[in-house]
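[1] attaching a predicted model along with its sequence, questions to come.
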Amino acid sequence: MQPETLALHYANYQDKNAAAVVPPIYLSTTYERDENYELPAGYLYTRAGNPNRQQLEQALATLEGGQEAVAFASGQAATMTFFQCLKPGDHVLLPDDAYYGTPSLLQDFFVAWGLTFSKVDTTKIEEVENAIRPETKVIWLETPSNPQLKVSDLAAITTLAKKYNIITVCDNTWATPLLQRPLDLGCDVVMHSTTKYLGGHSDVLGGALIFKSKSELSERARQLQTLGGAAPSPFDCWLVTRGIKTLAVRMRQQAANAQRLAEFLEGHAAVDKVHYPGLPTHAGYEVSQRQMTGGGAMLSVQVKGGAEEALHLIKKLQLFTAATSLGGVESLIEHRASVEGPDTLTPKNLLRISVGLEHADDLIDDLTQALAGL
């Protein structure tokens, strides 16, 4: 079946109580045993399992083509849990351009636990291989990257990783399984901040790890979810599952809008550079054409000038909301360097844009007036 069909039917639920088309929310924290002191539905305590969470995990595993999905209370909780699955002395390779919270989590907490990490330009396969150490356990990938939308060749890197018996993890939050399927390209694990496109409405926090196959690693993650308690609430699971049902139509239109905005901005005199993998001028265009079915709904633009000019542009915009996060139906814009702090490597003139469902003509008109005189 096609992703659109999978998203709808694996996010559905057959309600045996009232035959409701929309699944109920199971708020109960505990579940009754039968006369034989058995658990007839398999649920003991909601930290260990819940019908809404099970439904969400099944939908996620199906969409990504994995055997096991483990849902968490946030994307960072999913990332933290994965690193907790590693052992002291293990080494992690990270992209040099990635969500700033990932290296911060390693540096501020896991280095003290005995993990080590280093950053590398994952768009260059030779640099990835040169950075591998005997103790390298994981190559963490993020493509397109945040916020400069670098594109890494997943098939090439996973082939290399298998040569050295290294686990590959891909943060697929930006592309979503509608545009990119990392497990089909050789990755072992996919991470999502389900807060973003899967939820889709800027009203729920969540994360997930999806495993290509059930293994000791996936069981370890499940154990940490249960014992550590970083599990999403039933309502959060219900909201993400609802969002998945409309993912295909939202992603298709938002990506189409982003393509138009990227093409407009690339030709504007006040713009230095546009980062968007759907543009033929993008350094990763050829790779993105092989491993993605679209450029996505995220883009970054570097305006002429510095931070002052970039922030001035934000003030003039009327349809773009100046806010952190991405993936909702509304268009958001953010000055990433301000968010990432003084140690950021993000250019000071870069603005990250999450393109929403507004009409592309209106978004272009808003950008036109804001860029005037910049």
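    Okay, I see it.

[2] rest of the way, CA atoms for contacts and neighbours
    Noted.

[3] quick one: the helices in the protein?
    Taking DSSP state H as the criterion, the chain carries its helices at 3-9, 51-64, 75-84, 101-105, 125-131, 154-163, 176-179, 216-228, 234-245, 247-266, 285-291, 307-316, 336-340, 360-371.

[4] A further structure is provided below for comparison with the first:
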Amino acid sequence: MEETHRFETRTIHAGQDPDPETGAVMTPIFANSTYEQDAPGDHRGYEYSRTGNPTRTALEENLASLENASYGRCFSSGMGSINTVLNTLESGDHVVTGNDVYGGTHRLFTQVYEDYDLEFTFVDMTDIDAIEAAFRPETELLWLETPTNPLMSIVDIEAAAEIAHDHDAICAVDNTFATPYLQRPLDLGADVVSHSLTKYLGGHSDVVGGALLTNDADLDEQFGFHQNAVGATPGPFDAFLVLRGTKTLPVRMDRHCENARQIATWLDDHHDVDRVYYPGLDSHPGHELASRQMDDFGGMLSFELDATLAEASDVVSNTEVFTLAESLGGVESLIEQPAPMTHAAVPREERVAAGLTDGLIRVSVGIEHVDDLIADLDQAIESTL
């Protein structure tokens, strides 16, 4: 697929030529573990499916095209992709990251890799001076999310990447919330893009996966080594499901963004809502930056109630259209309370200091009719508070 083709065309065709044997339009699910060799060591591109699988290759090429990357690697989960980046570091290395990163990322950093003598500094990534000040001679990686999870803060990718490169460090961006349809970090100077394919790229809450995209051949070689050596690879059916999801990414994201924008505006005027975190609002401190580095503002938002932990829990438990569940990015709308759910692994004092209050609620806005979604939130809030 020519890179000159528009994004919407590449979602459907990149990496996915019709099968040469049968003419099948959809990429076949190559459900096998091993491959015939013509002679010892003389194979036809594949030898063992942990190392490579044709269905997975199609997905990796498709995602690389969407992120304007030369290389792509897929994994069995988003955490598997993040772990692979950390696999490339050594004992004594230092990582600078955000103080409101996803709870699972925080857990991996502090409860797994700190035991292997990696050090992590958590800072407000919206403060470029704070990022600069956190760097040390041994800093090897700058890990950022934008928009962040769950406070929807916007990080200046171009400025952050420049700082990392000035210190001979790698800049990696978790682009799960924005997707490549709305934001392409490699074009802004980042070295690596990470995705949880479980979310918008899969899009239907029926598959778990991860991916790393880069234009750096050396980094890709390292990712490929650890992908094979550690073995956190997706099966062919998982790859097939994500390929199905990427085909409709643009049309889904358009509706996610449209619905989220209307819901954020409604919440912003609600008398029981103290604050709305959505970069599409003019009042959001990162609105201008988001307008520059994103093509739209996404389908994720959070809002803060003047409520106790128990009261906020009642609100998220009383919705009827929204489903109380973790994860995000499916066609259905989800609602959750970060404190006892997605960010439970973060110590309370750290969580509150970062702005993740007991009354904070995160919403993954789906593609249902927006009037039904607003009515559902209204009844859940009004019946509780």
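    Perfect, I can see it now. As the structure is a prediction and not an experimental result, all values here were calculated from the model.

[5] and the TM-score between them?
    Aligned and superposed, the two chains score 0.97 in TM-score terms (TM-score structural alignment, normalised by the length of the first structure); 372 aligned residues with a Cα RMSD of 1.3 Å.

[6] between the helices of the first structure, which gets nearest to Gly42 of the first structure?
    helix 51-64 (9.7 Å; Cα to Cα).

[7] tell me, the closest one lands on which residues of the second structure?
    On the basis of TM-score structural alignment, helix 51-64 of the first structure is assigned to residues 54-67 in the second structure.

[8] mind listing what the residue nearest the centre of the second structure touches?
    For the second structure, Thr176 is the residue whose C-alpha lies nearest the centre (Cα atoms, centre = their mean; 1.8 Å). Thr176 of the second structure is in contact with 194-197, 199-200, counting by Cα atoms under 8 Å, 6 or more residues apart in numbering.

[9] repeat that for Leu249 of the second structure.
    Neighbour list for Leu249 of the second structure: 11, 181, 200-201, 203 [criterion: Cα under 8 Å, 6+ apart].

[10] on that earlier part again, checking the contacts of Thr176 of the second structure against the first structure: which ones persist?
    Contacts conserved in the first structure for the contacts of Thr176 of the second structure, using both residues aligned by TM-score structural alignment, their matches' Cα atoms under 8 Å: 194-197, 199-200.

[11] counterpart of Phe237 of the second structure in the first structure?
    Aligned counterpart of Phe237 of the second structure in the first structure: Phe235 (TM-score structural alignment).

[12] what's the nearest residue to its match if we skip its chain neighbours?
    Ile25 (6.3 Å; Cα to Cα, 6 or more residues apart in numbering).

[13] quick one: map that neighbour onto the second structure.
    Counting by TM-score structural alignment, Ile25 of the first structure lines up with Ile29 in the second structure.

[14] gap between that match and Leu305 of the second structure?
    To Leu305 of the second structure, Ile29 of the second structure is 46 Å away according to Cα to Cα, to the nearest Å.

[15] quick one: which of the two has more around it?
    Each of Ile29 of the second structure and Leu305 has its neighbours counted (other Cα atoms under 10 Å); Leu305 has more, 22 against 17.

[16] contacts only, for the aligned partner of the more buried one in the first structure.
    Residue correspondence to the first structure (TM-score structural alignment): Leu305 of the second structure is matched to Val303. The contact partners of Val303 of the first structure, taken as Cα under 8 Å, 6+ apart, are 270-273, 309-310, 349-351.
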